[in-house]
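J.: A predicted structure for the sequence below; I have some questions about it.
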Amino acid sequence: MSTHARDEVDVVIVGAGISGIGTAWHLQHRLPGVTYAILEARSQIGGTWDLFRYPGIRSDSDMYTFGYNFRPWVDGKVFADGPSIRRYVTDTAREAGIDRHIRFESRVVSADWDSVSARWHVVTDGPGGRKTLTGRFLMICSGYYRYDQGYMPEFEGLSDFAGEVIHPQKWPEGHDYSGKKVVIIGSGATAVTLVPAMADAAAHVTMLQRSPSYIAARPSRDAIADAMRKVLPGRLAYTLSRAKNVALAMLFFNLARRWPDFVRRGVIKAIRAELGEDFDVERHFSPSYNPWDQRFCLAPDGDFFAALKSGKASIVTDHIERFEPGGIRLKSGEFLEADLVVPATGLEMQVGGGMDIRVDGEALVPADKITYRGMMLSDVPNAAIAFGYTNASWTLKIDLTAERVCRLIAHMQARGYDYCVPVPPSDIELAPLLDFSSGYVQRALPHLPRQGTKAPWRTYQNYVQDMLTIRYGALEDGHLQFRKARGDASHPVAEAAE
């Protein structure tokens, strides 16, 4: 590949978050002759970790697997706070010179593939007006949810409430909530993070949930990793710690799926040991779904349970009847006084950051597409989407996806192909993209691509299986077609071998 003009690059990366910066590193490291540009709608590096500023914001995956495989996480904290992760991503970009390739305040409006020239034409909007960037390959690293707003249910009487309502996605940094009665609506990772983070300064914090989630205490330090760092070279210690945590996560996930009742009893027993026999653990911590039908919520060093035991926080399992001026009336008749309500009610998922994507002028409808190896979409040429795991660290899959993209580009360079496109068989059997019962997933499923029931159209949630396939599997697998640009793109010059 080569660059023909200042407004044309080989690879266009959308998003300067953890996925975009990781992808850029792999491109530079594996394909040093390939040019690229990163288009970032915001003015800073970091993506999610720059957007979210609510109290206690942190990773809910351990940093030995959430960190990049090429840059060891050396902070020591297993679950890092948001600012630390933002610094980690920013430092990665600066040290590798990736930051020089970022075009900030460039919100991607549309991306249109032209099969005649085998190019993507990407239109951005920013302070300088609309601009077009042309690229051979499109890497979408814009995340899986809307940045402009989170999910907000319709609460009856909300306009009557006299206090503040702040969604975590819109949290103003430095907001003072000291001495206030806070009600956090939700039971997911954000709510479990907010409760201990706000408990000390607030007058009282109440977590109001319709139904419980699985919550597990985890040490904030990895004793084995700390010990290995003392006796082994840093890179080796990191690699071994990462492998250990990947293996343990996979073991626990498969254990939960195979023997859910056993895992459920273990989780409830551990919570009862934290809170004591007098706490109604069954009511507040026994979900109606099986373990890992939704993501586990993690409490570093049991901070969530410590906040409940201290009396500074409490948990209520009930449904909202309506908002009133002084707080929230529940269906049980109970009234929760509130000065500040934080609806930790989830995200709104979307594909491609909401941009208008077209292939030869035809609008892409995500629900009509099928995922190929969990990273490309059927009949969409020279484009990949960074989409992480639901049962493990996001970055594990992103590293693998970036490696596969580099292999694809190198393969096309070597063979003289201009583009590749996944083409599914006509008799493919389909399934929903995600097997997750979380509300944000269920709301989005009708609008998301689907997956097949067999490889390479099935999206596996298994790092080791993906690593072997994505890193070492054949590129020409009978499903990914490689073509040369020509006037009639419906007649490819070369297709993949069976």
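T.: The structure has been received and is ready for your questions.
J.: from here on, contacts and neighbour counts on C-alpha atoms
T.: Will do.
J.: how close does Thr65 get to Pro32?
T.: Computed as CA to CA, to the nearest Å, the Thr65 to Pro32 distance reads 26 Å.
J.: what packs against the helix or strand hosting Arg358?
T.: Secondary-structure assignment from DSSP states H and E places Arg358 in strand 356-359. Counting contacts by 3 or more CA pairs under 8 Å, 6 or more residues apart in numbering; DSSP states H and E, strand 356-359 is packed against strand 107-114.
J.: So what touches the next helix or strand after the strand it packs on?
T.: The first helix or strand that comes after strand 107-114 along the chain, using DSSP H and E, is strand 119-126. Contacts to strand 119-126, defined as CA atoms under 8 Å, 6 or more residues apart in numbering, come from residues 41, 105-114, 130-138.
J.: rewinding a little: what does the strand holding Arg358 rub up against?
T.: 109-115, 363-364, 380-381.
J.: Now, of those residues, which are buried?
T.: Neighbour counting with 16 or more other CA atoms under 10 Å marks 109-115, 364, 380-381 as buried within those.
J.: ok, and here's another one to check against it:
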Amino acid sequence: MEQRHVDVLIIGAGLSGISAACHLIRENAGRTYAVLERRTGIGGTWDLFRYPGIRSDSDMYTFGYRFRPWTGTKILADGTDIRRYVQETAEEYGVTEHIRFGRRAVRANWSSGEGRWTVETRDETTGETEVHTCAFLVNATGYYDYDHGHRPDFPGEERFGGTLVHPQQWPEGLDHRGKRVVVVGSGATAITLVPSMAEDAAHVTMLQRSPTYIMSLPRHDPLGVLLRKLGVPAGPVHRLGRSRNIALQRALYALCRTAPGVMRRVLLAGVRAQLGKSVDMRHFTPSYKPWDQRLCVVPGGDLFKALKSGRASVVTDHIDTFTENGIVLRSGEEIPADIVVTATGLRVQIAGGAELRVDGRPVTTRDHVVYKGVMLDGVPNLAVILGYTNASWTLKADLASEYIAKLLAHMDRRGFTHVTPVAGDADRAAESAMGDSLTSGYIARGDAVMPRQGTRAPWRIRNNYYSDRRALRRSPIDDPALRFGRTDAAAPREDRQDSAPVV
């Protein structure tokens, strides 16, 4: 059984994992590292999802890394462009050569006696087992199940004579040209699929149980385009666009939470402006307040254009049963279909489904509170990178990765080998780390596995970039909530002669 040891082991080579590796290099943490990725390519989510029209649902100034400018002008980028961006970032920082592809983390155990994690992996191609050991473990797998999306069992679906597909398992070569397509769902995936498939399909119907708030954005950033034409370098354009969009995201979210009635009228007026006075607003008027669920955005109003053209339509109803030729609704209406896409959401899991243990005892993630949104109380030398639910994922992933690198450098300087966040009883709350302000289905389903957040700082999760920037980038590493220790007579980094370089 092959065994390898590094100082830092990163699980996942998506946006978060590549960020973590790059920050180790940027902060000159002086640690050896490796990245384990179960897929055969870099990109994580953006390597997995291959459905038509796949794109970001956040603007690329904030969805891209702070340390590497996004040079495109599209506000919402295509999946292939995002995957390329992550791959090029990994190559630029020399991370690619440290990735072991096709390795799925099965279980990880921390040994207090040895002061290290032992991670058992399985080669996805051969089925062989490998053992990796590390001093510090970074989980960068996100929070959903890569193998299975959320898909309800529909009555009569076994009778359906067409193709039934979930976006997470999109078949290569699926031909929808000239076909009648029904997309079940109303979230970001559905509103991306509908206009993309409508270009070639006979007709596309978006079948939703309830509407979602939808806002149209320009396809390209007007200011970015102008500055590029004026010859302004990519770096300053990126920094300006990023600062502006962080502020706009925060302001929009704050307005939706503090003045929901006003923002409801604003968002619905935007839909009417796109579709005209004849639109049936029943299909676009949610029963909940703005940002009780994630706000959906469409570039250049592509969804609305598809609806106005007649190539697509929206139906708000519940499925009664599938038939051989389509779907019968509770109202009695039947929608004919050759292809049904179940864009019904995600299944949540932590650590990519790997089993976590401390000294042989199972770690039940739901029983632990999160320190600064990055580490689990009572679990030594473990970071779990979770992005924002109300802003771009990468904003938080970058802050967390930068903090991890600084924490490791601090430990090296002081000669510490392990660190454990310790929460008191008064710090613990029943609320999920994802908060209780959002009511999305995947958040409710994930409550059983998501760690908790606390009642106060540093255990309280604000989902606020400005607060997190202070807590993770500007606050001192030393904190009464952290317990540092040594498993041997380790000397501070500057006094050691055998410190290993990043390889």
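T.: Right, received. Where do you want to start? Worth saying up front: this structure is predicted, and the values here are computed from it rather than measured.
J.: returning to what we had before: which of the residues in the strand holding Arg358 of the first structure are buried?
T.: 356-359.
J.: Stretch 273-286 of the second structure too?
T.: 274-275, 283-286.
J.: What about those, which are in helices?
T.: Among those, the ones falling in helices (DSSP state H) are 274-275.
J.: can you tell me which helix in the first structure is longest?
T.: helix 234-258.
J.: packing partners for that one?
T.: When contacts are defined as 3+ CA pairs under 8 Å, 6+ apart, helix 234-258 of the first structure packs onto helix 63-66, helix 223-231, helix 260-275.
J.: so how far is the last one from its chain's centroid?
T.: Relative to the mean C-alpha coordinate of its chain, helix 260-275 of the first structure is positioned 27 Å out (CA atoms, centre = their mean, to the nearest Å).
J.: Neighbours of Asp57 of the second structure, how many?
T.: Around Asp57 of the second structure there are 23 other residues, counting by other CA atoms under 10 Å.
J.: Give the equivalent position in the first structure for it.
T.: In the first structure, Asp57 of the second structure lines up with Asp60, judged by TM-score structural alignment.
J.: Which helix or strand contains that match?
T.: Here Asp60 of the first structure, judged by DSSP H and E, is contained in no helix and no strand.
J.: That one and Asp91 of the first structure, how far apart?
T.: 21 Å.
J.: Likewise for Glu40 of the first structure?
T.: 17 Å.
J.: Between the two, which is the more surrounded one?
T.: Glu40 (27 against 15).
J.: now the aligned partner of that one in the second structure: how far from Arg239 of the second structure?
T.: Structural alignment places Glu40 of the first structure opposite Glu37 in the second structure (criterion: TM-score structural alignment). Note on Glu37 of the second structure: its distance to Arg239 of the second structure, by CA to CA, is 30 Å.
J.: Please apply the same query to Arg265 of the second structure.
T.: Distance from Arg265 of the second structure to Arg239 of the second structure, by CA to CA: 32 Å.
J.: Compare the two and say which one has the larger neighbour count.
T.: Neighbour count, other CA under 10 Å: between Arg265 of the second structure and Arg239, Arg239 has more, with 18 against 12.
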